[in-house]
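1. pasting the structure only:
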């Protein structure tokens, strides 16, 4: 991704950049002063779709290459597909990424084919891992569950090198039979 240094700061200048299809942002990291930057809107969307907030990549700024990850993107209040600002965190081999990754329920269809209902309470979990680890999701195997059973964070198949920062007793998903609605007879009619 090719970044440009942004010399004009402030809300009015940032709004003018956005009208030109350029998104303002900040590059920061250990042992460096934050740098105000900007990038073409289409380029930022393309990189974000590929990397999200969980994978490192290289950027070019003023002839120098930096390894970064997207720490945060801010979106337009009305049109959430439009980015209004972004933060890039410069990293080294010793750094860790703190982010949220989705929890994917594996074998959910098998459970539901038995007439059971699967309810997923945690859609994602907060994790920490070395920058060059590319964890994009964590799988939760549902195949051993039964009516009334549940999976907790402690039951997740966490890839090597990844630390889950959630409460290990937090319920990820549970399984039960659907509740049937039974009308209650009117007492007056029963007599």
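-> Done, it's in. From a predicted model like this one, the values you see are computed outputs, not experimental measurements.
2. C-alpha from now on. contacts and neighbour counts both.
-> Fine.
3. In three-state terms, label residue 188 for me.
-> Three states are possible here, and by DSSP: H, G, I helix; E, B strand; the rest coil the one that applies to residue 188 is helix.
4. those strands in the chain, which residues are they?
-> The residue ranges that make up the strands of the chain, judged by DSSP state E, are 2-5, 22-29, 35-40, 57-61, 64-75, 83-90, 96-106, 117-120, 124-130, 138-141, 150-152, 163-164, 171-176.
5. Any chance of the ones you listed in a markdown table with mean neighbour count and distance to residue 11 as columns?
-> A markdown table is the format used below for the strands of the chain (neighbours: other Cα atoms under 10 Å; distance: least, Cα to Cα, whole Å):
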| stretch | mean neighbour count | distance to residue 11 |
| --- | --- | --- |
| strand 2-5 | 16 | 16 |
| strand 22-29 | 20 | 10 |
| strand 35-40 | 20 | 13 |
| strand 57-61 | 15 | 23 |
| strand 64-75 | 16 | 14 |
| strand 83-90 | 20 | 11 |
| strand 96-106 | 18 | 28 |
| strand 117-120 | 18 | 40 |
| strand 124-130 | 18 | 32 |
| strand 138-141 | 18 | 39 |
| strand 150-152 | 19 | 44 |
| strand 163-164 | 18 | 37 |
| strand 171-176 | 20 | 41 |
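6. In CSV: those strands, plus distance to residue 188.
-> Putting the strands of the chain into CSV (distance: least, Cα to Cα, whole Å) gives the following:
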stretch, distance to residue 188
strand 2-5, 76
strand 22-29, 69
strand 35-40, 72
strand 57-61, 72
strand 64-75, 58
strand 83-90, 62
strand 96-106, 48
strand 117-120, 36
strand 124-130, 50
strand 138-141, 50
strand 150-152, 42
strand 163-164, 57
strand 171-176, 34
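7. surely residue 65 meets residue 57?
-> No - counting by Cα atoms under 8 Å, residue 65 sits too far from residue 57 to count as a contact (10.0 Å).
8. structure B:
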């Protein structure tokens, strides 16, 4: 797992006006830290430092060493509020973690052997990814940076579902406990003709929505 650290400062000047001043005058991002049997704490982080960390995919699902005025806490990034029109983070939410207590986190899926799988290389099919990420539950020490999805043996017309994924030790998918209806398809291989028809239907749906 990649180690991340982020510096922050506690703040008492709260409210929308204070947040605007932070972003405008000091190039800071207002944020909050909560959980861990402690009171929520309002903080600010340097926009440049946060944006650099966000460039790394693993940051979204890794334990972060958050140093607040020199006092370090371990947290997870739980939510980001972005500007609707500009590449700017408006607010961030961090959740404290406690050793021995499970956390629920969305981790990215990494698909391997897409071009060389049976359904593509031998049967001329196309890969359709249905889920880019996955919600998992585990102890902080077991938290993976990503879940690997191996397509090597997948043929045209076949799919891999949540229950088919090989998870690291100690990691579970909470939604699977809700029943078979929640065993969603993660990726499937479609024949070229079927894939083309699916793309056409999707295009028509977008035009209708407009």
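-> Yep, that arrived. Note that this is a predicted model, so its numbers are computed, not measured.
9. circling back to that earlier point, which neighbours do residue 65 and residue 57 of structure 1 share?
-> The contact sets of residue 65 of structure 1 and residue 57 do not overlap (Cα atoms under 8 Å, 6 or more residues apart in numbering).
10. From residue 122 of structure 2, how far out is residue 159 of structure 2?
-> According to Cα to Cα, to the nearest Å, residue 159 of structure 2 and residue 122 of structure 2 sit 16 Å apart.
11. And residue 29 of structure 1, how far from residue 67 of structure 1?
-> From residue 29 of structure 1 across to residue 67 of structure 1, the span is 10 Å (Cα to Cα).
12. shared neighbours of those two, which are they?
-> Contact criterion Cα under 8 Å, 6+ apart; residues shared by residue 29 of structure 1 and residue 67: 90, 91.
13. Aligned counterpart of residue 71 of structure 2 in structure 1, please.
-> By TM-score structural alignment, residue 71 of structure 2 lines up with residue 64 in structure 1.
14. what's the spacing between its match and residue 1 of structure 1?
-> The span separating residue 64 of structure 1 from residue 1 of structure 1 equals 12 Å under the rule Cα to Cα.
15. Same question for residue 48 of structure 1.
-> When residue 48 of structure 1 is compared with residue 1 of structure 1 (using Cα to Cα), they lie 11 Å apart.
16. For the closest residue to residue 80 of structure 2 other than its chain neighbours, give its distance to residue 58 of structure 2.
-> Counting by Cα to Cα, 6 or more residues apart in numbering, residue 92 is the residue found nearest to residue 80 of structure 2 once chain neighbours are left out, at 4.6 Å. As judged by Cα to Cα, residue 92 of structure 2 and residue 58 of structure 2 stand 16 Å apart.
17. I'd say residue 73 of structure 1 and residue 85 touch.
-> Yes - Residue 73 of structure 1 is in contact with residue 85 according to Cα under 8 Å; the separation is 5.8 Å.
18. about what we covered before: for the aligned residue in structure 1 for the residue nearest to residue 80 of structure 2, list the residues it contacts.
-> In structure 1, the residue paired with residue 92 of structure 2 is residue 86, using TM-score structural alignment. For residue 86 of structure 1, the residues meeting the contact criterion (Cα under 8 Å, 6+ apart) are 23, 24, 25, 26, 70, 71, 72, 73, 74.
19. Translate residue 108 of structure 2 into the numbering of structure 1.
-> Under the pairing rule here (TM-score structural alignment), the equivalent of residue 108 of structure 2 within structure 1 is residue 102.
20. From residue 23 of structure 1, how far off is its match?
-> Computed with Cα to Cα, the distance linking residue 102 of structure 1 and residue 23 of structure 1 is 26 Å.
21. top helix in structure 2 by residue count?
-> In structure 2, taking DSSP state H as the definition, the longest helix is helix 192-209.
22. how about it: buried residues?
-> The neighbour-count criterion (16 or more other Cα atoms under 10 Å) identifies 192, 195 as the buried residues of helix 192-209 of structure 2.
23. Residue 175 of structure 1 against residue 119, yeah?
-> Yes - contact criterion Cα under 8 Å: residue 175 of structure 1 and residue 119 qualify, at 6.4 Å.
24. Now which residue in structure 2 aligns to residue 120 of structure 1?
-> Across the two structures, residue 120 of structure 1 finds its equivalent in residue 129 of structure 2, going by TM-score structural alignment.
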